[in-house]
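Q: sequence? don't have it. structure:
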């Protein structure tokens, strides 16, 4: 394949733009905010689960407290009624004895139930404090997540703008390179990890970083300036310049 030396030089400019576009794509994929947001998301999900558990416990203990207080109230009302009967003097000796025993039993029952109420109240207060703490931590993480999202969006916006400019430059420049040469370049670039053309610099291919041996150098020296030569090692298009060392 033949192509004017100027076209081959422009191919190096296309390659430089392709390398820049690839770098921008890599930066876009590897922004530190991606990892940060993954970590924040995992932490936030865990905290939300803990918050739901604490809120559920608070709700459960609230119902448990209401039930325990109702039990205490029922026992207290029963004791009041028994005491009123006892104070009325309208009961016989046997009922009097029974009422006295029941009042004693109810007093013990009320005391036990009041202990239950206190225990439930303590557990509810602990759950409330835990829920409040977790809610604050969730809010803090949400703020950090929003801030990281904003940084990521700003970074992506800048990279996208730079990538768009480079892509347009590449499109314009590639249109000035002969079709058969740009097609070969694109094919090789796809095969060779994004590098389809490399400069021959000081007898070394900048694509594979290997120095050409004397036979390869003599072949390149003998090739007409408009001949498209290829590196014998990596098969990329080898572009000759004033610094090729020929």
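A: Structure's in. What do you need? All figures in this text were calculated on a predicted structure; none of them were measured in a lab.
Q: only C-alpha atoms for contact and neighbour calcs from this point on.
A: OK.
Q: ok now do the residue nearest in space to the middle of the chain, which residues does it touch?
A: Centroid-nearest residue in the chain: residue 38, 2.0 Å away (criterion: C-alpha atoms, centre = their mean). Applying C-alpha atoms under 8 Å, 6 or more residues apart in numbering to residue 38 gives no contacts.
Q: Doesn't it lie inside a helix?
A: Yes: according to DSSP: H, G, I helix; E, B strand; the rest coil, residue 38 belongs to a helix.
Q: For the chain, just list every one of the strands.
A: Counting by DSSP state E, the chain has these strands, from start to end: 197-201, 204-205, 229-230, 237-240.
Q: what comes up buried for stretch 223-242?
A: 225, 228, 229, 230, 231, 234, 236, 237, 238, 239, 240 (16 or more other C-alpha atoms under 10 Å).
Q: Would you check which pair of those lies furthest apart?
A: For the buried residues of stretch 223-242, the maximum inter-member distance is 20.6 Å, found between 225 and 234 (C-alpha to C-alpha).
Q: ok, now how distant is the residue lying closest to residue 200 once chain neighbours are set aside from residue 203?
A: Nearest non-adjacent residue to residue 200, counting by C-alpha to C-alpha, 6 or more residues apart in numbering: residue 244, 5.0 Å away. Distance, residue 244 to residue 203, using C-alpha to C-alpha, to the nearest Å: 6 Å.
Q: Between the two, which is the more surrounded one?
A: residue 203 (20 against 15; other C-alpha atoms under 10 Å).
Q: For the more buried one, which residues are in contact?
A: Residue 203 touches 211, 212, 217, 244, 245, 246, counting by C-alpha under 8 Å, 6+ apart.
Q: alright, now check it against this:
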């Protein structure tokens, strides 16, 4: 295949554009914000689960406190009824004795219930503080997630802008190449990542392997318009004054 040397040299400009587009694609896949978002989402889920668990404990304690208060109210109501019976003086001696015994029992029971209620209230206060802490922790995790998402979106927008601009550049550039040369270049680029490279200081700019004497001899003997390729990687070798030929 033959192509004007100036056209072949323009392949280097095309290769530079393609390299930038490849970097955009690679960066889009490997943005650090993507890993940050995954971790932040994991943290949010964990914090949400922790908050639900603590709030459930608080709900259970509220129910226990209400039940305990109800039981204390019932004991107090029974105690008040017994005292009224005693104060009315309408009961006999035996019933009076029974009422006094029951009042003593109720007083002891009330003391135990009130102690248990105090313990429940103390536990509830501690759990309520844990709920507040868990909500703050969840809010912070959500803020971290939102920040990472914003930075990801900004980075993606920048990459999209670069890709759009360089794709337009590429479209304009490819109009100046013969079809067969462009097809060869694109096929090589798709297979190996680099379609064309400069021969510089006896090295292929694509695979960076130093060309041996035989390869260098072939390059020197090849006509200026001959399209030559690297024997190692297949890239189109572009020759300039920097090639050392």
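A: Received, thanks. Remember, it's a predicted structure, so these values are computed and weren't measured experimentally.
Q: TM between them?
A: The TM-score (TM-score structural alignment, normalised by the length of structure 2) is 0.95; 245 aligned residues with a C-alpha RMSD of 1.4 Å.
Q: Chain neighbours aside, what residue packs nearest to residue 131 of structure 1?
A: residue 54 (5.2 Å).
Q: Near the closest residue in space to residue 196 of structure 1 that isn't next to it in sequence, how many other residues are there?
A: Take residue 196 of structure 1 and drop its neighbours on the chain: the residue closest to it by C-alpha to C-alpha, 6+ apart is residue 189, 3.8 Å away. Neighbour count of residue 189 of structure 1, defined by other C-alpha under 10 Å: 18.
Q: now do residue 76 of structure 2
A: 17.
Q: Over in structure 1, tell me which residue corresponds to it.
A: Aligned counterpart of residue 76 of structure 2 in structure 1: residue 76 (TM-score structural alignment).
Q: quick one: that match and residue 110 touch, right?
A: Yes: at 6.8 Å, residue 76 of structure 1 counts as touching residue 110 under the criterion of C-alpha atoms under 8 Å.
Q: looking at it, the residue nearest to residue 200 of structure 1 is touching residue 202, isn't it?
A: Yes: here residue 244 of structure 1 lies in contact with residue 202, judged by C-alpha under 8 Å, at a distance of 4.8 Å.
Q: so what corresponds to residue 146 of structure 2 in structure 1?
A: Aligned partner of residue 146 of structure 2 by TM-score structural alignment: residue 146.
Q: separation between that match and residue 139 of structure 1?
A: Where residue 139 of structure 1 is concerned, residue 146 of structure 1 sits at a distance of 11 Å (C-alpha to C-alpha).
Q: Could you do residue 113 of structure 1 as well?
A: Residue 113 of structure 1 is 38 Å from residue 139 of structure 1, by C-alpha to C-alpha.
Q: Which one's more surrounded, the two?
A: Each of residue 113 of structure 1 and residue 139 has its neighbours counted (other C-alpha under 10 Å); residue 113 has more, 19 against 13.
Q: Helices of structure 1, start to end?
A: Along structure 1, the stretches classed as helices by DSSP state H are 5-29, 32-88, 93-174, 179-191, 214-222.
Q: Tell me the buried residues in the fourth one?
A: To tie it back to what came earlier, the one meant is helix 179-191 of structure 1. 181, 182, 185, 186, 188, 189.
Q: how far apart are it and its match in structure 2?
A: Helix 179-191 of structure 1 differs from its equivalent in structure 2 by a mean of 1.2 Å after superposition (mean C-alpha distance after the TM-score superposition for structure 1).
Q: Which strands or helices does that helix pack on?
A: strand 197-201 (3 or more C-alpha pairs under 8 Å, 6 or more residues apart in numbering; DSSP states H and E).
Q: tell me what the strand it packs on is packed against?
A: Using 3+ C-alpha pairs under 8 Å, 6+ apart, strand 197-201 of structure 1 sits against helix 5-29, helix 179-191, strand 237-240.
Q: can you list contacts of the second one?
A: What that stands for is helix 179-191 of structure 1. By C-alpha under 8 Å, 6+ apart, the residues outside helix 179-191 of structure 1 that reach it are 1, 3, 11, 174, 195, 196, 197, 236, 237.
Q: What is the nearest of the residues you listed to residue 31 of structure 1?
A: Of the contacts of helix 179-191 of structure 1, the one sitting nearest to residue 31 of structure 1 (C-alpha to C-alpha) turns out to be residue 195, at 23.6 Å.
Q: list the contacts for the closest one?
A: Per C-alpha under 8 Å, 6+ apart, neighbours of residue 195 of structure 1: 15, 19, 188, 189, 207, 236.
Q: And the first one, how far from residue 51 of structure 1?
A: So the one you mean is residue 15 of structure 1. 54 Å.
Q: So residue 75 of structure 2 sits against residue 110, correct?
A: Yes: counting by C-alpha under 8 Å, residue 75 of structure 2 does reach residue 110; the two are 6.5 Å apart.
Q: about what we covered before: list just the nearest of the contacts of helix 179-191 of structure 1 to residue 28 of structure 1.
A: Out of the contacts of helix 179-191 of structure 1, the member with the shortest distance to residue 28 of structure 1 (by C-alpha to C-alpha) is residue 195, at 19.9 Å.
Q: Now which residue in structure 2 aligns to the closest one?
A: Per TM-score structural alignment, residue 195 of structure 1 is aligned with residue 194.
Q: How about the contacts made by the nearest residue to residue 142 of structure 1 once chain neighbours are set aside?
A: Nearest residue to residue 142 of structure 1 in three dimensions, chain neighbours excluded: residue 44, at 7.5 Å (C-alpha to C-alpha, 6+ apart). Residues in contact with residue 44 of structure 1, defined by C-alpha under 8 Å, 6+ apart, are 138, 141, 142.
Q: how does it look with 10 Å?
A: Residue 44 of structure 1 makes contacts with 37, 38, 50, 137, 138, 139, 140, 141, 142, 145, as judged by C-alpha atoms under 10 Å, 6 or more residues apart in numbering.
Q: farthest pair in the residues you listed?
A: 37 and 50 (19.6 Å).
Q: that older thread, I'd like to know which of the helices and strands packed on strand 197-201 of structure 1 lies nearest to residue 90 of structure 1.
A: helix 5-29 (90.1 Å).
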